[in-house]
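Chemist: pasting a predicted model and its sequence here:
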Amino acid sequence: MPFLVHTEYETKRGFNYKFVAMVLGLLCLFQVMFLGISVGVSLYYKDSGLYSLLYTIGIDLIIGVTLYFLGRNHTEYDTGRREGMVTVSLSWVMMSLLGMMPYWLGGFIPNFSEAYFEAMSGFTTTGGTILGDIESLPRSILFWRSITQWIGGIGIIVFLVALIPFTGENASVVFDHETTGITHDRFVPRIGVMAKWITLIYVVLSILCALLLWAGPLSLYDAVCHAATCISTGGFSTYNTSIGDIDKDYTNIVLTIFMFIGATSFTLIYFATVRKEPKKLFQDSEFKWFVSIILLLSLISGLWLYFGGFYSSFGKAMEHAAFQVMSLISTTGYVIQDYNFWGGPFWVIALFLMFVAGCSGSTSGGLKMIRFNILTRNLLNEFKRRTHPQAIVPLRYNGTVIKEKVVNQVYNFFYAYLTIIFIATFSISLEGFSLTDAVSASIACISNSGPGLSAFGPMSNFSSLSDFNTMLMSFLMLIGRLEIFTVLTLLHRSFWRN
C-alpha cells in the first residue's frame, strides 16, 4: 500500500522498512567489533579459527553497510509497533545466522541446522549445545561462542540503544519489544538513559566476575569466557564437563553469586547500587519469592543428596545442591556433577526450576518469578472468592492492585508457554525419544535453560535430534528469549494488515 502524506510536518504512513533495515545494518556492524576481538584471540593463540572469523567479518560488513544505506531517511516515515516487533525478531534471527558463520565456514560444525542451533543457543543465552568435544575447538571460536552469550545477556537491542542515539520514539519501539513481559517501573524517563545504565552495570559486573575468577584457579582466558557466560546466565563453558573440570570451592562460590545477580532484576540492582536504595530490592515481592525458593529447594536438594547416599559429606552435598539449584533457576546451565544420577526427586525440582526461572528484567529466561507469583496469588484469591462469592478480593503485588488486564496477559502467556512445550514434546517424541527426554528438551529450550534431563542431560547434547527438530528447538529458544508474543504475533495475518 502506498505511503500517505498528510502535511509537511507529518511523516508518511505504511510499513517503515527503512527503519528495520537501518537497525539490522547497525547490528551487523556492532557484531563486527566482537568478531574483531575474537580475531585478536586467534592471532594471539595462533589457532585455526582465524580465516572463518575473517570471512564472517567480511560478510558482516557487506550486509551491514548495504542495510544501513537502505535505511537512510527512515525518519521520513512513521515507526510503530509493527516495525518494533519485526525489527526485534529479525535482529535475533540475523545475528544468529551471521553468528553461526565461524562454526560453519570453519568446518567446526559442518551441519547448517546444528551450527544455527549453536549460535541461537549462544545469543539467547540458552546454553544447550550440539558439540560432543568442546575442547577440540580453537580458543578463538570458543571465545566467540562465549561472547555470543554475553551479547545476548541483556539483549542486543539494549546494547544498540545504549551506544547509538535514536531519534524520537524509535528507541522505545525496539526496546519495549525486546524487554517484553511484566517488568518493574522504569527508573529513568528516557529509554536511551535506561539502556546506558543497564549496559554500564552489566559491563562492570562482567569485569568484576572475570577478575574474581582470574584470582582463583582459572587462567585469564578461561576467567573471561566464564564471566561472559555467567553474568549473562548462558552457561557455555570452555570445558567438556562444564564446571566439573574445575570444581573448586572458591570458583563455585563466585559463579553462584554472579548467577544470582544475573537472575535478579537489573532495575532493582540499579536502585540498590547507583541510587543507594537497597530497600527497593529487599522489599520487592518477586525478589523475596526468588530468594525463598532458592533457599528452600537448595536445602531440600542438599538433604536429599546427603541422606540419599549420593554424597558422604554434608557440606559438599549442600554446596553442590546450592550451585545446581542456582544454575537451574537462573537458566545458566552450568554443571558440577551429572544430576541425571541424582534420582527422580531432584529431576522434579530441576524441571520446576527450569520452568519458572529467575526475575523479570534479568538475563534469565523461563516463565519468570513475577508471573509465578501472580498465578499463585490469584489461585489463593480464588479460594477466598469461592468461600465468599460477594467479596471483592483484589490481587495485590508490592502493595499495588494488579489490573485484570495484566492477570489475563499472564494467563495467556502461561497457556501459550504450555501449548508450545506440548507441541515440541510431541515432535521430539516422534523420533523415538522418551517422554522425559522430550519434555525436558522442550522446557530447556523455551526457558533458555540449556541442558535438560536423560538423553539431553547435563553431560549429553542435542546432536541426536533430526535437522527438523534442531531447527524447531532453535525457534523455541528464540520465542522463549523474546517471551513468545513478539515473535508469534508476526505469524498472525492481522499483523500485516495496514
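Modeler: Looks like it arrived, so ask away. From a predicted model like this one, the values you see are computed outputs, not experimental measurements.

Chemist: only C-alpha atoms for contact and neighbour calcs from this point on.
Modeler: Noted.

Chemist: what's the longest helix anywhere in the chain packed up against?
Modeler: Ranked by residue count, the top helix of the chain under DSSP state H comes out as helix 17-45. If you count contacts as 3 or more Cα pairs under 8 Å, 6 or more residues apart in numbering; DSSP states H and E, helix 17-45 packs onto helix 50-70, helix 81-99, helix 139-154, helix 156-163.

Chemist: single out the most deeply packed of those helices.
Modeler: Of all the helices and strands packed on helix 17-45, helix 139-154 has the most neighbours on average by mean count of other Cα atoms under 10 Å, namely a mean of 27.

Chemist: check contacts around Phe355.
Modeler: By Cα atoms under 8 Å, 6 or more residues apart in numbering, Phe355 lies in contact with Gly366, Leu367, Ile443, Ala444, Ser447.

Chemist: ok, and here's another one to check against it:
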Amino acid sequence: MQLTAIQRILGLLLALFSLTLLPPLAISWFARDGAAFAFLLAWGLILTAGLIMWLPVRNIRTELKLRDGFIVVVLFWVSLGLSGAIPLLLSEFPRLSITDAVFESMSGLTTTGATVLTGIDSLPLSVLFYRQQLQWMGGMGIIVLAVAILPMLGIGGMQLYKAEIPGPLKDAKLTPRITETAKALWYVYLGMTILCALSYWVAGMTPFDAIAHSFSTVSIGGFSTHDASIGYFDSTAIELVAVFFMLLGGMNFTLHFLAWRSFSLRPYLHDSEVRAYVTFLFALSLVTIVYLLYIRPEVAAADSLRDGLFQSVSIATTSGFTTASYQNWPTFLPVLLLFASFVGGCATSTGGGLKVIRVLLLVKQGLREVRRLIHPNAIFSIKLGGRSLPDRVVNAVWGFFAAYVAVFTLLMLLLLATGLDQITAFSAMAACLNNLGPGLGDVSAHYGPINDTAKWVLVVAMLLGRLEIFTLLVILTPAFWKK
C-alpha cells in the first residue's frame, strides 16, 4: 500500500476542492450578503490543509494500485464532506451546528438533496449558490474531474476511475486513455448543464435560478434556491424542462457521449437499460396520473397530469424536486414513488438507487430460475443487448443486492434505536441510501426535526449510496489490509 502516494493525491485533491469556494466568495463579495469572510476563511483552511499534506511528499512518483484507489476515494469523500461543511459552519446565516453542517454538505456532495434548512428563500445568494455547486461537483464525481488532470500530477488514474464511477459495468472506457475518458464525461456533463441553464432561462427563470437549478437538475441532486422547490415557479414550461433533463441525467453518460460523437440516437435505441428505464418511468407516470385523476376529481385534469408526471420522474430518478406535497397524497402513491427510487437511474449516470441495469439483471435471473424449475436439465443464459453475460456479472449483481439489503436493514434498525418512528426511519433510510432526499413522516418537509445521532447514521447512508456500498465496505474487511 502506497501511503505516501495516497497522502500526496489526497492533499492535491483537497487543494483542488478549495478552488470551488472562489465562485461563491466572488458572489458574496459583489452581492455584499455578509458571507464573504466565511468563504474566505474556509478557502484558506482547506487549501492550507491540502498543502500541508502535499508538500512533504510532493516528489513521490509511485503508481497507485487498485487498493490505493479505494482508500483515496473513501478518504477524499469523507474529508470532502467535512471540508464542505466549513463554510456552512462559519456563515452567520444560516446558523448550523456541526452535525447539521456536515449533513447538509454530505447531502449536497452525494446529490442526495436532503436538507435540514428552512427559510431557504432568505439565505445569502452565495450560500444558495454554494449548495447548488456542491451537488454539481458531486454529480459526476470530483475525482473523475481530477483524473482528467492526474497525468500532469505524475500518477495514473484508472484506479480512481474504477472506484468512483457508479454502476456495475465499469471496465469499458470511451477512449483509449483514461484521462480522455474522464474529459469526455465532463464535456458531456458541462454541455448538458449549459443547455439546461439556457432552457430554464428561456422558460422563465432568472439567470441565477436557471444556473443554480441546472446544477442540481443535471446532477440529479434536488437542491433548490426556494423552499417550495420547482413548485415555487408554478410553470408548466419550467417543469417540462426539469423532466427532460432529469431523464437525461438519469441515463448512462457514456451513451450521451456516443450519441454526441456519432450524431445519432442509435446508442439510446439499442441499449437494453435505457429501454427498461424509459418503460419503467412511463408505466410509473401512467399509474400515478390515472390514480390522481381518480382520487382527485375536484382537481383539474391538467394539474393531475403535471403533478403525476413531474413527481414520478423526479422521485424515480432520485432527483427529489417537488411541485406538490406528494407525501400527503392518499393511499399507496407516496409509498409507490418511494419504492420507485430503489430502482433509480442507469449505470454511469448521476442518479442513485440500485441502478436500472442491476434490477433488470435481477429480473432476468429470477425468470431464469423459474425456467430451470420447469426444465431442470436445460441450460439458460442471461442476455443483454443480444450478448450472453458471464455468470460472474450476475453473481456480482446478486452480491451487491445482498449487501444493499443488509446495509439498509442494519442502518434502519439503528435509526429506530435512536427513537424515530417506523415510517420516518424506513423512508429516511430509503431516501438517503438511494440519494433521493425527501422522505415521509417527520422528514417529509426537511430533516431538521430528527435527532443528531440519526443524522450521522444518515450521513453514512448517503456516503454508502454514493459510493455504491462496496467501495466503502471493502476497506472495512480484514482481507483488504492483508499484504
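Modeler: Thanks, I have it. Because the structure is a prediction, the values reported are computed rather than measured.

Chemist: give me the TM-score for this pair.
Modeler: Put the two chains on top of each other and the TM-score (TM-score structural alignment, normalised by the length of the second structure) is 0.96; 481 aligned residues with a Cα RMSD of 1.6 Å.

Chemist: picking that back up, adding distance to Ala357 of the first structure, write the helices and strands packed on helix 17-45 of the first structure out as JSON lines.
Modeler: Output for these, formatted as JSON lines (distance: least, Cα to Cα, whole Å):
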{"stretch": "helix 50-70", "distance to Ala357 of the first structure": "34"}
{"stretch": "helix 81-99", "distance to Ala357 of the first structure": "21"}
{"stretch": "helix 139-154", "distance to Ala357 of the first structure": "15"}
{"stretch": "helix 156-163", "distance to Ala357 of the first structure": "21"}
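
Chemist: quick one, which of these is nearest to Leu328 of the first structure?
Modeler: helix 139-154 (16.0 Å; Cα to Cα).

Chemist: what residue in the first structure is paired with Leu463 of the second structure?
Modeler: Under the alignment (TM-score structural alignment), Leu463 of the second structure maps onto Leu478 of the first structure.

Chemist: thought its match was touching Met120?
Modeler: Yes. Judged on Cα atoms under 8 Å, Leu478 of the first structure makes contact with Met120 at a distance of 7.3 Å.

Chemist: please enumerate the shared neighbours of those two.
Modeler: Common neighbours of Leu478 of the first structure and Met120 (Cα under 8 Å, 6+ apart) are Trp92, Val93.

Chemist: these two: which has the busier surroundings?
Modeler: Met120 (33 against 26; other Cα atoms under 10 Å).

Chemist: contact partners for the aligned residue in the second structure for the more buried one?
Modeler: Counting by TM-score structural alignment, Met120 of the first structure corresponds to Met106 in the second structure. Neighbour list for Met106 of the second structure: Gly81, Leu82, Gly84, Ala85, Val459, Met462, Leu463 [criterion: Cα under 8 Å, 6+ apart].

Chemist: can you redo those as TSV with distance to Trp43 of the second structure?
Modeler: Formatted as TSV, the contacts of Met106 of the second structure follow (distance: Cα to Cα, whole Å):
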residue	distance to Trp43 of the second structure
Gly81	14
Leu82	13
Gly84	10
Ala85	12
Val459	23
Met462	25
Leu463	23
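
Chemist: with those in mind, which one is nearest to Thr323 of the second structure?
Modeler: Met462 (23.7 Å).

Chemist: does the closest one touch Leu436 like I think?
Modeler: No. With contact defined as Cα under 8 Å, Met462 of the second structure does not reach Leu436; the gap is 9.3 Å.

Chemist: show me which of these two is the more surrounded one.
Modeler: Leu436 (37 against 33).

Chemist: for the more buried one, what are its contacts?
Modeler: Neighbouring residues of Leu436 of the second structure by Cα under 8 Å, 6+ apart: 111-114, 221-222, 315, 318-320, 341, 352, 430.
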